[in-house]
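Trainee: only geometry, no sequence info:
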């Protein structure tokens, strides 16, 4: 089954929705206009609408033909990034300091397109919940929707997600049988020494020197402490110390991120990073305190659902255009919270009609490729009709 003809017929409508959302980006938990637009369209198509989960979240519920009560969830994110847009086209951001640079405008539109088609045809037997989530960009909207009772109010036996992927050719779909995206944690290390004149260093305990040793040694947590088959990243990205060129400060601070795919590796690096910092500091007569802040969990597909997703993708784009088990990404995604609660799969949809750095996610020149809107919507619709088929 290729692109669904009926969805192709309203491609122009989807393009208009997508560009309207792009022109009016809203940050996490501020998606008032976007959620109102989503809710209105769902209601116009006869889909039951619930609003308010995580503040600005929207869930549409549609029941197919027949008496099946099985339910699945399809999720799209709605929020924009806090960054200026550098594009000059007509649908560029009209909200200063906000931009859809990650394609959430396209994600929302593709799920709306599938909802419209499924509401028209109802060629399935069961229940589908269309989950429009706020605040994916670092603010944990997925976690908050769960805390607000997402799966108690809208029980799903499986849940599915999708993200556009500029590194893949347009209309190619990648599916992972396990980890897709990494857990993303933040840390700060405060090194306390004893300041003094930079020309008389022996009368001081230099926290900058200590911090430098910690930065270097921290890399061994991956290179010598992590199984080569289990990827991890420890990056110190921000160093704070001193006020002028001839004074050794009392204190230095290091900030960074840890990315992992498994919980044992995540816990081990947290424990070892604190122990390493304390030990190195003690060797110089200084002290070091770790402040470790867990962030999003890893996004890990369940293999059975991943294989289902791959089979459905093949129906839409053809077997040759499905990539099975590519390398996962060290970027993070809060769909991981949903996959902790329910089995499911998160796929990448190739975006790459454009080339070059401007196509990259989180780039001020990024724009979603409208040519793939019908592919994403057809994947969603085919998934529902395949998992929840009508009986003969």
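Mentor: That came through, no problem. Remember, predicted model here, so these are calculated numbers, not experimental data.
Trainee: only C-alpha atoms for contact and neighbour calcs from this point on.
Mentor: OK.
Trainee: How about the contacts made by residue 231?
Mentor: By Cα atoms under 8 Å, 6 or more residues apart in numbering, residue 231 lies in contact with 222, 260-261.
Trainee: Then residue 219?
Mentor: residue 234.
Trainee: Tell me which residues are up against stretch 177-184.
Mentor: 257-261, 266, 294-304, 306-307, 324-325, 327-333, 346.
Trainee: same thing but 7 Å
Mentor: 257-261, 295-303, 306, 325, 328-333 (Cα atoms under 7 Å, 6 or more residues apart in numbering).
Trainee: One more: stretch 45-64?
Mentor: Outside stretch 45-64, the residues that reach it (Cα under 7 Å, 6+ apart) are 29, 31-32, 35, 39, 42-43, 116, 119, 122-134, 141, 144-145, 148.
Trainee: just to revisit the earlier point, which one of the contacts of residue 231 is nearest to residue 350?
Mentor: Using Cα to Cα, residue 261 is the member of these that lies nearest residue 350, at 22.8 Å.
Trainee: Residue 90 in helix, strand or coil?
Mentor: Three-state call for residue 90 (DSSP: H, G, I helix; E, B strand; the rest coil): coil.
Trainee: and it, how many neighbours?
Mentor: Residue 90 is flanked by 9 other residues according to other Cα atoms under 10 Å.
Trainee: next up, a second structure to put side by side with the first:
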């Protein structure tokens, strides 16, 4: 039997050299959250040139390209993130970052390129019916760009029936796909606790209220939350990352500041931990005669993939790439991702594609693997064509 190459793969091959050049150009010119002006302009110009209706300035520097074809009622959203990180690159690559202290250490240059590459093909062939909304998002790296786009009317202006996103994943074989139904990435909250006592001379502790001792007790007590207040089958992490106290060995300071990161995979667990940290901090401080001031801003929520959309996304990979290209035991990830805000608004799924044996994400040695541009672009084209099928089965 003669094997005929997939027409989408053949079609995308025509653009591959240009796509790699674009990805490397974006890598040379990284831009931090809400400052993606050059990147946004490139995205908007390319989408316009291919026939998309383009809206800019959504949630700051966000861009949406809309392509309508035929009279199909379905509306699909696909999202890519655009921002870089405040990290100094040490790869030594010919296309390394040209901006000191900034680099694409998470592959958003690749994600943007993949979606643009798919956009070009879909505009060329238009083998779908309905509305395609391609969302290029700023400030994923801690800036909650997804939430800001939503608050700026993203889904009112560009209604979608479902939304999908993708992230490269180091350590997974190049081009292998990973899918997780349900909680897939952790929530993240950064907590600041200030234990306030009464400072004094280290030789006369009886005249002080020592916040260092109180904070030491609190740090140990915090370890009991996951062990004793959370179901053993639910994952959670409480890490005390910084402790700031004192300036001299013979002086008891007035206060100690602790900074924590908290990660969970369920909204109710997240809430339980908030209550326990707050109560423990106050009680531990009080037991030493000190007081606790707690600042507990909410970070990104748990990213929960919807089961139907995740199964649909998985079937697209199985059908067009084969079972062997899908990782069967892809496990939830304790990192966080603001696509979670979009999945709180709409059904959808966030999937992963292996970046091969690369340095980890957020490493100064990280580089996006250009070999995954072709399969990931083909994947988005297939997902769009099937979701917006002309003759749905």
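Mentor: It's in. Computed from a predicted structure; not experimentally measured.
Trainee: List buried residues within the contacts of stretch 177-184 of the first structure.
Mentor: 257-261, 295-303, 306, 328, 330, 332-333 (16 or more other Cα atoms under 10 Å).
Trainee: Now that residue 208 of the first structure has come up, it's in contact with residue 252, right?
Mentor: Yes. At 5.8 Å, residue 208 of the first structure and residue 252 qualify as touching, with contact defined as Cα atoms under 7 Å.
Trainee: list residues touching both of these two?
Mentor: Shared contacts of residue 208 of the first structure and residue 252, counting by Cα under 7 Å, 6+ apart, come down to residue 241.
Trainee: List the residues that contact the corresponding residue of the first structure for residue 318 of the second structure.
Mentor: By TM-score structural alignment, residue 318 of the second structure lines up with residue 314 in the first structure. Residues in contact with residue 314 of the first structure (Cα under 7 Å, 6+ apart) are residue 322.
Trainee: Secondary structure of residue 314 of the first structure: a helix, I assume?
Mentor: Yes. Counting by three-state DSSP, residue 314 of the first structure falls inside a helix.
Trainee: tell me the contacts of the counterpart of residue 169 of the second structure in the first structure?
Mentor: In the first structure, the residue paired with residue 169 of the second structure according to TM-score structural alignment is residue 165. Residue 165 of the first structure makes contacts with 348-351, as judged by Cα under 7 Å, 6+ apart.
Trainee: Which part of the second structure matches stretch 46-63 of the first structure?
Mentor: Mapped onto the second structure using TM-score structural alignment, stretch 46-63 of the first structure covers residues 51-68.
Trainee: Between the two ends of the matching stretch, how far is it?
Mentor: 10 Å (Cα to Cα, to the nearest Å).
Trainee: Next, the buried residues of it.
Mentor: Residues of stretch 51-68 of the second structure classed as buried by neighbour count (16+ other Cα under 10 Å): 51-52, 54-56, 58-68.
Trainee: just stretch 13-21 of the second structure next, same as before
Mentor: 16, 19-20.
Trainee: Using the three-state scheme, assign the one residue sitting closest to the centre of the first structure.
Mentor: Among the residues of the first structure, the one closest to the centroid is residue 333, at 2.5 Å (Cα atoms, centre = their mean). When classified by three-state DSSP, residue 333 of the first structure comes out as coil.
Trainee: Give the aligned equivalent of it in the second structure.
Mentor: Under TM-score structural alignment, residue 333 of the first structure pairs with residue 337 in the second structure.
Trainee: OK, contacts around its match?
Mentor: Applying Cα under 7 Å, 6+ apart, the residues contacting residue 337 of the second structure are 185, 300, 303.
Trainee: will you turn these into JSON lines that also has distance to residue 278 of the second structure?
Mentor: What follows is the contacts of residue 337 of the second structure, written out as JSON lines (distance: Cα to Cα, whole Å):
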{"residue": "185", "distance to residue 278 of the second structure": "24"}
{"residue": "300", "distance to residue 278 of the second structure": "19"}
{"residue": "303", "distance to residue 278 of the second structure": "24"}
